[in-house]
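can you look at this prediction? I've put the sequence above it.
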Amino acid sequence: MDHCECFPGFGPPDDSLLQWQYVSDAFIALAYFSIPLELVYFVKKATFFPYRWVLVQFGAFIILCGLTHMINLWTFGVHSRSIAVIMTIAKGLTAIVSCATAVMLVHIIPDLLSVKVREMFLRNKAGELDRELGMMKTAQETGRHVRMLTHEIRSSLDRHTILRTTIGELARTLQLEECMLWMPQRSGADLQLTHQLHPPSSLVPITLAMNDPTVQDVMQSPGAIEISPTSTLSLAATANVYPVQWDGSSHSQNGFTKGPLTLTAQPQFGDAVAIRVPLLHMASFNDGEEGENQLFAIMVLMLPGNSARRWHQHELEIVEVVADQVAVALSHAAILEESLRACDQLQEQNASLDGARREAEKAIQAKNDFLAVMNHEMRTPMHAIIALSSLLQESELTPEQRSWTGTVLKSANLLATLINDVLDLSRLEDGSLELEAKDFNLHTVFKEVTNLVKPIASVKKLVVTNQIAADVPELVTGDDKRLMQTALNVVGNAVKFTKEGSISMTVCLERPELERDPNTPDFQPVNTTEYIYIRVQVKDTGRGVDPSTIPKLFNKFAQPDGTGGRSGGGTGLGLAICKRFVSLMDGHIWLESEGIGRGSVVTFVVKLGLPIAQVEAAATSAPPSLRNRTDFAGVRVLVTDDNSVNRMVTRGLLIRLGCDVTVVGSGRECLAAIAKPDQKYQVLLLDVLMPDMDGYEVATRIQERLSKNERPLMVALTANTDKRTREKCLKLGMDGVLLKPISLEKMRRCLNEILTTGSLSENKQ
């Protein structure tokens, strides 16, 4: 047998070992050739791999290794020199590639290690992201619970409902064993257990002193803090779970100031937290002082004792958020409760005020009814006195009798003025008096005032002058009757309190340069194209006024003594009524005097409108011969009055004026007299207040039976001075209203106007 020249000296090989090596080399070669194929497939399929060339080196290394093992398959037997050369070349290439791969791995391993570090970093980041995601989920869950709790808590504005809902929802959400609320008492020195998850079976109140250490710790902490389950705040809950013993005495036990209890078993609750809940101070609604101590309630929450649960941060956050929401809800509930309480108080006050208003209205109505009755009853005899006195003055009398008659007439007129003043003041005070607005001749008003006081002034030998500025318009709009009454009161006072000398009345337009009352600097009237301010100034040389008494003179019933210089009788109502009238006319009145014996000056300024069209009085259109008629011979007048004295007096006035007079005592007699075809009356004087059938019904029936041209001119006789009576009469178709008492001159003017114009102007009331 030939031996290989390459390996001389080797013994013959073992056949079994050669077979196993042969098989092993075959499988090794197969594996070495299949692994590069797999690496090539991986490199081809991988979209991103930074070490492709390294895999190529590993592939070449493995192929060469496989090639050497494959060549070994031919070396187990006798082989030639060529096979040995091939084997040597293959092993040399394998050695070169193996060394190159080893060298490359020295440079690659640090990069691979850095990749590992980055991988670990990425894993850590992924873990942190997972934790953050968990925290976000926890926060989201917390927010969901808080929203649910907030919705439940704020769904009611009842304080007890809010607290019961809070305790129940917190216990359900956080799976609590106990939840309770301590509320401050009114004194602020104690806390009382008011709400619990498990209400107590006993009605004995449990309170805790505010100076308790645990309470102080909770009060000083803005957030939720953990407290011991055996603290005084927590022990109160054990009375509902564990047996207690009541000894009936009052003492301090574990910090409790009331509700003496002794625990017969130890509590087994878990961890507990407490948080203060700010409350709205009720002093805010009761004008409380700023800086009062803020009130807080305390909420205590306890976990079950049979578990290993601990309080987590997100649970504490839930408790703090819920406590804030409870504080807001309780504040709203307190506001609502206080609002409802204030509303109830207002309703009670309104009911009381409404009752007082009704009583006042009844009193005012009773007063007005009394004044109306007294007015009517007093004016009825006054009508007889003034009418008969005026008739007596027209007859032949001795000088002494004429003086007596004049005194009676003057006293009667003074009494009538007093009656008017009392009624005007009453209507001014209750607000029922309203000014009239109509066009009138302003110059005529002041001339009539002068004419009315001149007879009295002539008796005292006083000189009365009236000066009206040229720029004062004649025709203005306003209440001429109230203006005349004001001017007449002022001038009448001047005449009354002046023994000798003169009284002058000056009327002019109000101008900025004129002097005004220094006590009222805010009164600055300005004339416009629509209205003007009239200044009326009355000077007298009378007794004068003590300056210290001037403010009192415009009060009602003011009667200064003689040292003030204005003691001269009177009711003390004149200037008070003047002040009210002037105020209604948007004006001002004041009095000036340098002292006793130096006279006085009364000035008043009133606002009057300017008429749009200059309307002439209806009387001026009548023929001059009819304007000042004094003889009414042939004028047929029917007088209807149920009072026999009034019938006699009115008949005497009309006969004295020359009228043909018929008198009847009832409304039915009046209708019967008018229905007679042979009796044609020109004027009907009709009393409005009569029994059986009053003047209103008589006027209505006359209107129904006769046309305006067929019926007589109807003039209502009344003692009622209110505006409603006049309006009712005119509404029923009457031609005028004549107010009692009636003097001879007043009856003459009435007949003159009614026969001339067909109606009476308003100032004939």
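It's in.

could you use CA atoms for every contact and neighbour count after this?
Will do.

would you mind finding the longest helix in this structure?
Taking DSSP state H as the criterion, the chain has its longest helix at helix 313-394.

contacts only, for residue 346.
When contacts are counted by C-alpha atoms under 8 Å, 6 or more residues apart in numbering, residue 346 touches no other residue.

one more structure, for comparison:
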Amino acid sequence: MDSCFCVNTQWPAEEQLLNFQYIADLFIAVAYFSIPLELIYFVHKSAFFPYRWVLIQFGAFIVLCGATHFISLWTFSMHSKTILMVLAIAKMSTAAVSCVTALMFVHIIPDLLSVRTQESFLRSRVDELDREMGIIIKQEETGRHVRMLTHEIRNTLDRQTILRTTLVELGRILDLEECTLWMPSRRGLHLQVSHTLSNLMPVGSTVPSGLPILNEVFSSSKAIRIPPTCPLAGIKRPAAKFAPQEVVAVRVPLLNITNFQINHWPELSAKGFAVMVLFLPANGMRKWRDHELELVEVVTDQVAVALSHAAILEESMRARDQLMTQNIALDLARQEAEVAVHARKDFLAVMNHEMRTPMHAVIALCSLLLETELTPEQRLMMETILKSSNLLATFINDVLNLSRLEDGSLELDIRRFNLPGLFKEVVALVKPIAAVKRLPVNLTLALDLPVHAIGDERRLMQIMLNVVGNAIKFTKEGSITIEVSAMKQEYIKDWDLPQLYPAVSNGQFHLQVQVKDTGCGVAAKEIPLLFTKFAKPCGASSHQNVGTYLGLAICKRFVDLMGGSFWIESEGLGKGTTVTFSVRLESYENPSNEVTELAAQNAEVLQYRQFGRETDGIYLSVKRHQKYY
């Protein structure tokens, strides 16, 4: 390799100076080579750095600068031309990279200058976050106090305890000098102090409810700062103390307090809103802060809800007490009713045995005496005795039947009987009574009426005698018409009258009986009274006042028991009456021959005669001996 001194020095080389340059270039090269390594480490560790390419270019520039200094170490002694070429290339590369890096810095410097602005923005953002964090901490503290106070309030449902606990806890949490609660009067004309924290405001103090400051408090759900000279803030304090600097008032909604009493004064009650007034200490060192006002507002809402719950509980307890009182009264009434029922049953049993038996004996003896030869005076007396006895016997029978119907002990006597024969027997029994008033009784039996039926023959005859007897009793002139027909199920379906003729099973039919008279008639509004026990229609005259007015009521219940319907129709007073009823019976097909049938009918006629004498003699005797008008 050729050695070369390309530049002729103008002074002789100093060995020591060359050594210093040699060492300096060495350290410069080392420093230039270490700086890119540090930059690479920084870029690698940083999560976000917007100028990575600039650092790469700057690192390349430093490396090339270090390379030129490092190559220059060989130029202090004899060196070849190759070293000069390498050094030239290194310097040219360094120049190129340095120019590019300088151009890049032209664009980066404005951004770097704006870092200060961004720093200011970040600082303001940090301050804002600190304030928000403080607000959150205050909110958490407020929430903790509210939860604690709410827990204390809801530990009881007594109104006085709720209000007292609220004042005590607010005074402890907010370090209040005084806290007062103003409740409205029953008429709402005044507000009166009901509770205080430190008794600086006398209990019972009043202010008019029309104060402007009260209107302002009532119209807002927020806590309102009020002047210390306001009547609501007129508390007593020693003369050495300053006047209170900060006083707030907040409304307390009274959601459901209907019978609220202040200190057990019955003339005072809650209506609309109450007012809570809170006083900070009078030293002037404290001011109301926003989170404290929010705490007060939240607590008042919780107090309103707690008072509402307490009122509802008290109302429910009062309702429960009233219900218990009513239950006790009902239980006593039930016991009395049971005693009355037992007494009635005992009375009916005694009346059935001890009164009917001698009454029947009196009636029988009077009937026998009337068949003997008596003087007119004696006959009149015996007829009077017989009439009175028959009336009393009829009353006893009606009461017994009604009692058995009401308690459900009456059962139907179901058996086979001759259906046409029953109605003929009824006509035979009532004709003598109708003949006294010269009233014809006409009986019409439908052609398809069954000869035999299965049902309660005695109750059916009792219904017929009562209905026909009433028709004769309330008819002065004209006639009585009885129409009897069998209503088949297919006819009922065609007429669409299920309410009057309920559905029947196979082998059953509805027997319809219609009794028409030309008597006094009934007003439409009085028809329901005919089925009421002991109720006399207004149209009944005083001459017709004989009887208990139980007949139709008993008949309707008999018809209901037999699965039928009972109704009365009349066009008005003086236009007659039509009584219609239907009962459910079972068909009976007699397989015997005609001779046997005739014999059975004759036997049944005799049986009806005997039945009429034994069971309905009382009824007929009454009708025969009544005076008709």
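It's in. All figures in this text were calculated on a predicted structure; none of them were measured in a lab.

TM-score of the superposition?
Remark: TM-score between the superposed chains equals 0.69 [TM-score structural alignment, normalised by the length of the second structure]; 562 aligned residues with a C-alpha RMSD of 5.4 Å.

re earlier: just how off-centre is the longest helix of the first structure within its chain?
In this view, helix 313-394 of the first structure has its centroid 17 Å away from the chain centroid, taken as C-alpha atoms, centre = their mean, to the nearest Å.

and the helix or strand hosting residue 424 of the first structure, what other elements does it pack with?
Element membership for residue 424 of the first structure (DSSP states H and E) is helix 399-430. Judged by 3 or more C-alpha pairs under 8 Å, 6 or more residues apart in numbering; DSSP states H and E, helix 399-430 of the first structure is in contact with helix 313-394, helix 574-584.

please identify the deepest-packed of these.
helix 574-584 (a mean of 21; mean count of other C-alpha atoms under 10 Å).

that helix vs the second structure, average distance?
Taken over the aligned residues, the distance from helix 574-584 of the first structure to the second structure averages 5.0 Å (mean C-alpha distance after the TM-score superposition for the first structure).

and stretch 126-142 of the first structure, by the same measure?
Averaged out, stretch 126-142 of the first structure is 4.1 Å away (mean C-alpha distance after the TM-score superposition for the first structure).

got the buried residues for that stretch?
Across stretch 126-142 of the first structure, burial judged by 16 or more other C-alpha atoms under 10 Å covers residue 142.

same thing with stretch 411-426 of the first structure?
Here stretch 411-426 of the first structure shows 412, 413, 416, 418, 419, 421, 422, 423, 424, 425, 426 as buried, counting by 16+ other C-alpha under 10 Å.

report the buried residues of the helix or strand encompassing residue 750 of the first structure.
In the assignment (DSSP H and E), residue 750 of the first structure maps to helix 744-757. For helix 744-757 of the first structure, a neighbour-count test (16+ other C-alpha under 10 Å) marks 744, 746-757 as buried.

next, format these as a markdown table and append distance to residue 65 of the first structure.
As requested, the buried residues of helix 744-757 of the first structure are arranged in a markdown table below (distance: C-alpha to C-alpha, whole Å):
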| residue | distance to residue 65 of the first structure |
| --- | --- |
| 744 | 162 |
| 746 | 157 |
| 747 | 159 |
| 748 | 161 |
| 749 | 157 |
| 750 | 156 |
| 751 | 158 |
| 752 | 158 |
| 753 | 154 |
| 754 | 154 |
| 755 | 157 |
| 756 | 156 |
| 757 | 152 |
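
can you name the two of those that sit furthest apart?
Among the buried residues of helix 744-757 of the first structure, the pair separated by the greatest distance (C-alpha to C-alpha) is 744 and 757, at 20.1 Å.

thinking again about what came up before, pipe the buried residues of stretch 411-426 of the first structure into CSV and attach distance to residue 215 of the first structure per row.
Formatted as CSV, those follow (distance: C-alpha to C-alpha, whole Å):
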residue, distance to residue 215 of the first structure
412, 89
413, 88
416, 84
418, 80
419, 79
421, 76
422, 74
423, 74
424, 73
425, 70
426, 69
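
and which of the residues you listed is nearest to residue 186 of the first structure?
residue 426 (52.8 Å).

how much space between that closest one and residue 392 of the first structure?
Distance of residue 426 of the first structure to residue 392 of the first structure, given as C-alpha to C-alpha, to the nearest Å: 34 Å.

again, but for residue 473 of the first structure
41 Å.

hang on, the earlier thing: closest to residue 137 of the first structure among the buried residues of helix 744-757 of the first structure?
Distance to residue 137 of the first structure across the buried residues of helix 744-757 of the first structure (C-alpha to C-alpha) is lowest for residue 757, with 100.8 Å.

what about the closest one, distance to residue 426 of the first structure?
Following C-alpha to C-alpha, the distance that separates residue 757 of the first structure from residue 426 of the first structure is 34 Å.

picking up where we left off before, is it possible to export the helices and strands packed on helix 399-430 of the first structure to JSON lines including distance to residue 106 of the first structure?
Shown next, in JSON lines, are these (distance: least, C-alpha to C-alpha, whole Å):
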{"stretch": "helix 313-394", "distance to residue 106 of the first structure": "51"}
{"stretch": "helix 574-584", "distance to residue 106 of the first structure": "117"}
